[in-house]
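Peer 1: quick one, structure for this:
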Amino acid sequence: MAYGPFQGAVEVHSGGLPPWLAPVARAAETVEPTQLSRFLPPEDGAGRQSAVLVLFGEGRRGPELLLMERAGSLRSHAGQPSFPGGALDPADGDPHGEGPVRAALREAWEETGLDPHGVQIFGVLPKLYIPVSGFVVAPVLGWWREPSPVGVMDPAETARVFTVPVADLTDPEKRATAVHPAGHSGPAFLVESALVWGFTAGVIDRLLHYAGWERPWDRSRQVPLDWRA
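Peer 2: Alright, predicted model coming up:
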């Protein structure tokens, strides 16, 4: 399935990025999978290939990230903020080639109405694994060179689409450790009336760290999650 009007070749390059994005582009070129997560794709190739779009833009308060909040009625990850993204379709192409980039752009268009023509893909992070769902996820990095209107395309799947200033993501007062009743924990962000945790928060946390944007924060500050999370 082609994503909207965009059917041209997908090019990944870091030329012409704003100077503030240069540290992220450099990190994407050098970061190792184990530096991003302890959950890596199964060696036997198992797992559903998928991709998310980590889209950086320029907002009223400076650099920002595009996120969406899943509908509260969904069976899995209800109400959880996330990057736009999803599983690869056969038409997206080679999962080991440009497939993840095409899937990330297609899913973002389907979920938020984003015009992929205005996005410059400047990197793809190593693939990570989400054990609870069995997804093998490629985080695709984009620069929102020409912003387009975005919003909820399907209320049954998405509650809202919003942007978060990087200044808020790096604010120590908006950071915490999310603790699940099952015992595992991870970074969390309390931003835009939302609690960002799980896979999405983990990717943001590592990007902030390796881009040199991270500020010291109180890792003992905990936010409990419930069993439905």
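
Peer 1: CA only for contacts and neighbour counts going forward, please
Peer 2: OK.

Peer 1: let me know the helix or strand that residue 162 is in.
Peer 2: Using DSSP states H and E, residue 162 sits within strand 158-165.

Peer 1: list the helices and strands that strand packs on?
Peer 2: strand 62-70 (3 or more C-alpha pairs under 8 Å, 6 or more residues apart in numbering; DSSP states H and E).

Peer 1: contacts for the strand it packs on?
Peer 2: Applying C-alpha atoms under 8 Å, 6 or more residues apart in numbering, the contact partners of strand 62-70 are 54-58, 77-84, 157-167.

Peer 1: need the longest strand for the chain.
Peer 2: strand 48-59 (DSSP state E).

Peer 1: buried residues, that strand. List them.
Peer 2: For strand 48-59, the neighbour count (16 or more other C-alpha atoms under 10 Å) marks 48, 49, 50, 51, 52, 53, 54, 55, 56, 57, 58 as buried.

Peer 1: now that strand against strand 158-165, angle please.
Peer 2: Interaxial angle, strand 48-59 versus strand 158-165 (axes from the mean of the first three to the mean of the last three C-alpha atoms, to 10 degrees): 50 degrees.

Peer 1: returning to that earlier point: show the subsequent helix or strand relative to the strand holding residue 162.
Peer 2: helix 166-169.

Peer 1: which elements pack onto that following helix?
Peer 2: Checking 3+ C-alpha pairs under 8 Å, 6+ apart, helix 166-169 ends up next to strand 62-70, strand 185-191.

Peer 1: need these in a markdown table (columns: distance to residue 23 and mean neighbour count).
Peer 2: Converted to a markdown table, the helices and strands packed on helix 166-169 look like this (distance: least, C-alpha to C-alpha, whole Å; neighbours: other C-alpha atoms under 10 Å):
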| stretch | distance to residue 23 | mean neighbour count |
| --- | --- | --- |
| strand 62-70 | 13 | 20 |
| strand 185-191 | 21 | 20 |
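
Peer 1: mind putting those strands into JSON lines with distance to residue 129?
Peer 2: Shown next, in JSON lines, are those (distance: least, C-alpha to C-alpha, whole Å):
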{"stretch": "strand 62-70", "distance to residue 129": "20"}
{"stretch": "strand 185-191", "distance to residue 129": "15"}
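
Peer 1: following up with a second sequence; could you model it the same way so I can compare the two?
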Amino acid sequence: MPDPLAPVLAALARPGRPSSDFDLNPEILLPPGRVLRHAGVLVGFVETRRGVEVLLTKRASHLRHHPGQIAFPGGKVDPGDADATAAALREASEEVGLPPGAATLLGLIDPHETVTGFLITPVLVRLAPFDPLPEAGEVDEVFTVPLAHLADPANYRIEARLWRGQMRRYYTVPYGPYYIWGATARILRALADRMA
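Peer 2: All right, here's what the predicted structure looks like:
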């Protein structure tokens, strides 16, 4: 039987390039010498009867930053974290109850710069089956989306909204009731481009 994650592994072997929330907005001038905070997110692949799916969360609606948005488990690299991979695994344990040893590292894709001043490293992992336990203070829901949907560039749209007085364009990749947009959609689009 071929590995169901063979397309992802093949994508990791291809060259990529860093992405940014500013990719679709070349007119925005970034300040020179800006200092970015490092973060890691867990792009977790789950093998199900329906095929390979990607684990995502819906952030709690009461949060101060990005309430209700769809996101990968993850967060900033803390002083105790060895690197972005360690941060992503720690945050996934905290946010969705990922047990120790349930994630097998596949590789990293190029970092993504956000408008909020983070440099996010996407950490791609194969997940063993586990029962997610959303951390009520941070996560309203844990769910999966078929990789086939996320890997198809035709499912992505470019939309725009006013941000700090300027129109900002961004990717979306809606799925059912989930409006996946912003940095999460841009990271997924970078992976889709490498898989294409």
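
Peer 1: overlay the chains and give the TM-score.
Peer 2: The TM-score (TM-score structural alignment, normalised by the length of structure 2) is 0.83; 185 aligned residues with a C-alpha RMSD of 2.5 Å.

Peer 1: so the longest strand of structure 1 corresponds to what in structure 2?
Peer 2: Using TM-score structural alignment, strand 48-59 of structure 1 lines up with residues 37-48 of structure 2.

Peer 1: from the contacts of strand 62-70 of structure 1, keep the buried residues only.
Peer 2: 54-58, 77-84, 157-166.

Peer 1: how distant is the longest strand of structure 1 from the center of its chain?
Peer 2: 5 Å (C-alpha atoms, centre = their mean, to the nearest Å).

Peer 1: for structure 2, just list every one of the helices.
Peer 2: Assigned by DSSP state H, structure 2 shows helices spanning 6-13, 84-96, 147-150, 182-195.

Peer 1: ok, average deviation of the first one from structure 1?
Peer 2: So that's helix 6-13 of structure 2. Here the mean offset of helix 6-13 of structure 2 against structure 1 after fitting is 2.4 Å, by mean C-alpha distance after the TM-score superposition for structure 1.

Peer 1: just to revisit the earlier point, which stretch of structure 2 lines up against the strand holding residue 162 of structure 1?
Peer 2: Going by TM-score structural alignment: strand 158-165 of structure 1 matches residues 139-146.

Peer 1: excluding chain neighbours, what is closest to the aligned partner of residue 171 of structure 2 in structure 1?
Peer 2: When structure 1 is aligned by TM-score structural alignment, residue 171 of structure 2 is paired with residue 187. Nearest non-adjacent residue to residue 187 of structure 1, counting by C-alpha to C-alpha, 6 or more residues apart in numbering: residue 177, 4.7 Å away.

Peer 1: show me what that neighbour aligns to in structure 2.
Peer 2: Looks like residue 177 of structure 1 aligns to residue 158 there (TM-score structural alignment).

Peer 1: surely residue 11 of structure 2 meets residue 194?
Peer 2: Yes: using C-alpha atoms under 8 Å, residue 11 of structure 2 is in contact with residue 194, at 5.1 Å.

Peer 1: about what we covered before: how about the helices and strands packed on helix 166-169 of structure 1, which one is nearest residue 93 of structure 1?
Peer 2: For these, proximity to residue 93 of structure 1 was assessed by C-alpha to C-alpha; strand 62-70 is nearest, at 24.7 Å.

Peer 1: buried set for stretch 73-91 of structure 2?
Peer 2: 73-77, 83-91.

Peer 1: what's that stretch in contact with?
Peer 2: Under C-alpha under 8 Å, 6+ apart, the answer for stretch 73-91 of structure 2 is 37-43, 56-57, 92, 95-96, 98, 118, 121, 123.

Peer 1: identify the residue spatially nearest to the aligned partner of residue 72 of structure 2 in structure 1, adjacent ones excluded.
Peer 2: Superposed on structure 1 with TM-score structural alignment, residue 72 of structure 2 falls opposite residue 83. Nearest residue to residue 83 of structure 1, sequence neighbours excluded (C-alpha to C-alpha, 6+ apart): residue 67, at 4.9 Å.

Peer 1: equivalent analysis for residue 108 of structure 1, please.
Peer 2: Residue 108 of structure 1's closest residue in space is residue 84 (C-alpha to C-alpha, 6+ apart), at 5.0 Å.

Peer 1: then residue 109 of structure 2?
Peer 2: residue 122 (5.7 Å).

Peer 1: aligned to that neighbour, what sits in structure 1?
Peer 2: Residue 122 of structure 2 maps onto residue 139 in structure 1, by TM-score structural alignment.

Peer 1: correct me if wrong: residue 70 of structure 2 contacts residue 182.
Peer 2: No: assessed by C-alpha under 8 Å, residue 70 of structure 2 is found out of contact with residue 182, at 9.1 Å.

Peer 1: any idea how far residue 81 of structure 1 is from residue 99 of structure 1?
Peer 2: To residue 99 of structure 1, residue 81 of structure 1 is 24 Å away according to C-alpha to C-alpha, to the nearest Å.

Peer 1: same thing with residue 207 of structure 1?
Peer 2: Applying C-alpha to C-alpha to residue 207 of structure 1 and residue 99 of structure 1 gives a distance of 22 Å.

Peer 1: who's in contact with residue 158 of structure 1?
Peer 2: 68, 69, 70, 71, 111, 152 are the contacts of residue 158 of structure 1 under C-alpha under 8 Å, 6+ apart.

Peer 1: list the contacts of the nearest residue to residue 115 of structure 2 once chain neighbours are set aside.
Peer 2: Once flanking residues are discounted, residue 115 of structure 2 sits nearest to residue 21: 5.9 Å by C-alpha to C-alpha, 6+ apart. Residues counted as contacts of residue 21 of structure 2 (C-alpha under 8 Å, 6+ apart) are 112, 113, 114, 115, 170, 182, 183, 186.
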